[in-house]
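Peer 1: Below are the sequence and a predicted model; questions follow.
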Amino acid sequence: MMPSRLFVLAALASLTVLAPSAVLRAESPAATDTEAGFVSLFDGQSLSGWKANENVESWKVEDGQLVCAGPRSHLFYVGDQAPLKNFHFKADVKTTPGSNAGIYFHTRYQDSGWPKFGYECQVNISHHDPKKTSSLYAVKNVANPPVKDNQWYTQEIIVQGKHIVLKVNGETLVDYTEPDNKQPESDQFTRRLDQGTFALQAHDPDSKVYFKNLRVKKLP
């Protein structure tokens, strides 16, 4: 009978060792990750990988969030993933009443002014500008986004070839295919696909907007 008792004790000991690791695996983000292939663009602690142009003081990191509040400034992504051409981008966004911001893509760093290159995905629930959240600014505009101020929502930007899709909380609000022969709109704005990076916008001193969980997946 002694060998069988030793076998039982050994089996119980092995369960005791394995159980904690099994629990850890169950609680691990990797085990429940439904966003395979996405890479984080923001570490939640600093502006590492990002570069503000004018009015750097308009950007702060608070409680794992990027916060814009102050005079006009654009925060450009300058990390390892840039430049990007085809991609799926996601960010969690929260506006405060009367605020305006934006997410530029296929853009390039510039020292000042409104970004000339690429497109802007609008961030605006209740600002007076009639182009609201998830508008492809001045190209395909949204008037009534299904979100409210002071509530987090997930903004998605998907670019593949000439095709742009903008989603809020999984709902497609813009589906746009750029014409093959599209020319730059003006000397001030191109609003044309090429390749480039992202830029977050601090629009004005009366606007305060929060961003977190910025991530991207490159597409073929």
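Peer 2: Nice, I can see it.
Peer 1: all contacts plus neighbour counts: C-alpha atoms, from now on.
Peer 2: Noted.
Peer 1: which strands and helices sit next to the lengthiest strand in the chain?
Peer 2: Secondary structure of the chain read by DSSP state E shows that its longest strand is strand 208-218. Under the contact criterion of 3 or more Cα pairs under 8 Å, 6 or more residues apart in numbering; DSSP states H and E, strand 208-218 touches strand 39-40, strand 65-69, strand 87-95.
Peer 1: Now mean neighbour count and distance to residue 172 too, for these, in JSON lines please.
Peer 2: Listed next are the helices and strands packed on strand 208-218 as JSON lines, based on neighbours: other Cα atoms under 10 Å; distance: least, Cα to Cα, whole Å:
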{"stretch": "strand 39-40", "mean neighbour count": "14", "distance to residue 172": "22"}
{"stretch": "strand 65-69", "mean neighbour count": "23", "distance to residue 172": "25"}
{"stretch": "strand 87-95", "mean neighbour count": "21", "distance to residue 172": "13"}
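Peer 1: now those strands in JSON lines, with distance to residue 198?
Peer 2: Formatted as JSON lines, the helices and strands packed on strand 208-218 follow (distance: least, Cα to Cα, whole Å):
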{"stretch": "strand 39-40", "distance to residue 198": "13"}
{"stretch": "strand 65-69", "distance to residue 198": "14"}
{"stretch": "strand 87-95", "distance to residue 198": "10"}
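Peer 1: try it against this one:
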Amino acid sequence: MICFMKNNLIVSIQLPLLILFFCSCSLLNADEGKEFISIFDGKTLKGWRKAPKTSYEPWSVNDGVIRGEGKENRLVYLVYSEDENLKNFELKFRYKMVTKGNTGVEVRTRIDKTGKRPFEGYHADLGHVGIGPGVLGAWDFHFGSGTRKEFPCQRGTRLVIDSEGNGKHSPIKDAINITEIKKRDWNDCCIVAKGNFFQLWINDKLSSEFTDHISEGRLESGFIGLQLHDKGMVVKFKDLFLKKL
């Protein structure tokens, strides 16, 4: 999404950056028959819904940006409602933490019938620089109470969960370093969900990944949800693009 500018030099600089953003994490998951589509029109929240219901409006749009502000100590989501049964996909977006806080993107999400959380899902964890590797750039598991073990998968970690429910961790070579994540600025992210394999990329570098070999209780499909975690936090999202695989 490049605006026409009077300064041709600015356009010539931005174009390669945008191309790089689209190409950064598609090499291992290329599907030539599919294209990325924009899932945010830059003006409204058409095609999105907040969940669960709140007493205030946590999500707003201004200048092509989705702004989320937490005013309660509870999990609040902005759900992409055009397709709430997504399975295999790549999701590209940019996010910026305006304050300290915990955010992220829930994928293959469904209602948590046990009541432990509003939803079950695989959670690509994000937050402010300094929040720690267990949040920023990690994968988190949001399973219903008493259903499955929730393994840690910190930034820089590759996790394999075998069919017996055991988890094996190993380091990712050349994973993103905390110094490569911009503080209070825009960071490019890509989430890959393909079968039982999941990746989180930040600024063109792999942050964390996992493979889930447990068939019973594995989340096969669901919706995408942007998350607000904390009271007083402010986060922004823009340039959201989805490609089904």
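Peer 2: The structure has been received and is ready for your questions. Here the structure is a predicted model, which is why all the values come from computation and not from measurement.
Peer 1: which ones are touching the residue positioned nearest the centre of the first structure?
Peer 2: Centroid-nearest residue in the first structure, with Cα atoms, centre = their mean: residue 91, separated by 2.7 Å. By Cα atoms under 8 Å, 6 or more residues apart in numbering, the residues touching residue 91 of the first structure are 154, 155, 156, 211, 212, 213, 214, 215.
Peer 1: And for the closest residue to residue 118 of the second structure other than its chain neighbours, the neighbour number?
Peer 2: Using Cα to Cα, 6 or more residues apart in numbering and skipping the chain neighbours, the partner closest in space to residue 118 of the second structure is residue 112 (5.7 Å). Applying other Cα atoms under 10 Å, we find 16 residues neighbouring residue 112 of the second structure.
Peer 1: try residue 177 of the first structure
Peer 2: Residue 177 of the first structure - counted by other Cα under 10 Å - has 13 other residues nearby.
Peer 1: Tell me the residue in the second structure aligned with it.
Peer 2: Alignment note (TM-score structural alignment): residue 177 of the first structure maps to residue 211 of the second structure.
Peer 1: Could you verify my assumption that the residue nearest to residue 118 of the second structure touches residue 222?
Peer 2: No. Judged on Cα atoms under 8 Å, residue 112 of the second structure makes no contact with residue 222 at a distance of 12.0 Å.
Peer 1: Tell me the residues that contact both of these two, please.
Peer 2: Between them, residue 112 of the second structure and residue 222 share no contacting residue under Cα under 8 Å, 6+ apart.
Peer 1: and the contacts of residue 91 of the first structure as a markdown table, adding neighbour count and distance to residue 113 of the first structure?
Peer 2: Shown next, in a markdown table, are the contacts of residue 91 of the first structure (neighbours: other Cα atoms under 10 Å; distance: Cα to Cα, whole Å):
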| residue | neighbour count | distance to residue 113 of the first structure |
| --- | --- | --- |
| 154 | 19 | 27 |
| 155 | 23 | 24 |
| 156 | 22 | 25 |
| 211 | 22 | 21 |
| 212 | 22 | 24 |
| 213 | 18 | 26 |
| 214 | 21 | 23 |
| 215 | 18 | 25 |
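Peer 1: tell me which of the residues you listed is nearest to residue 200 of the first structure?
Peer 2: residue 211 (8.9 Å; Cα to Cα).
Peer 1: What does that closest one correspond to in the second structure?
Peer 2: So, by TM-score structural alignment, residue 211 of the first structure is matched to residue 237.
Peer 1: same check, this time on residue 157 of the first structure
Peer 2: That one, residue 157 of the first structure, aligns with residue 191 by TM-score structural alignment.
Peer 1: For the strand or helix carrying its match, name the packing helices and strands.
Peer 2: Here residue 191 of the second structure, judged by DSSP states H and E, is contained in strand 187-194. In terms of contacts (3+ Cα pairs under 8 Å, 6+ apart), strand 187-194 of the second structure is packed against strand 89-97, strand 197-202.
Peer 1: Average offset of the last one relative to the first structure?
Peer 2: Spelled out, it's strand 197-202 of the second structure. Its matched residues in the first structure lie on average 0.7 Å from strand 197-202 of the second structure after superposition (mean Cα distance after the TM-score superposition for the first structure).
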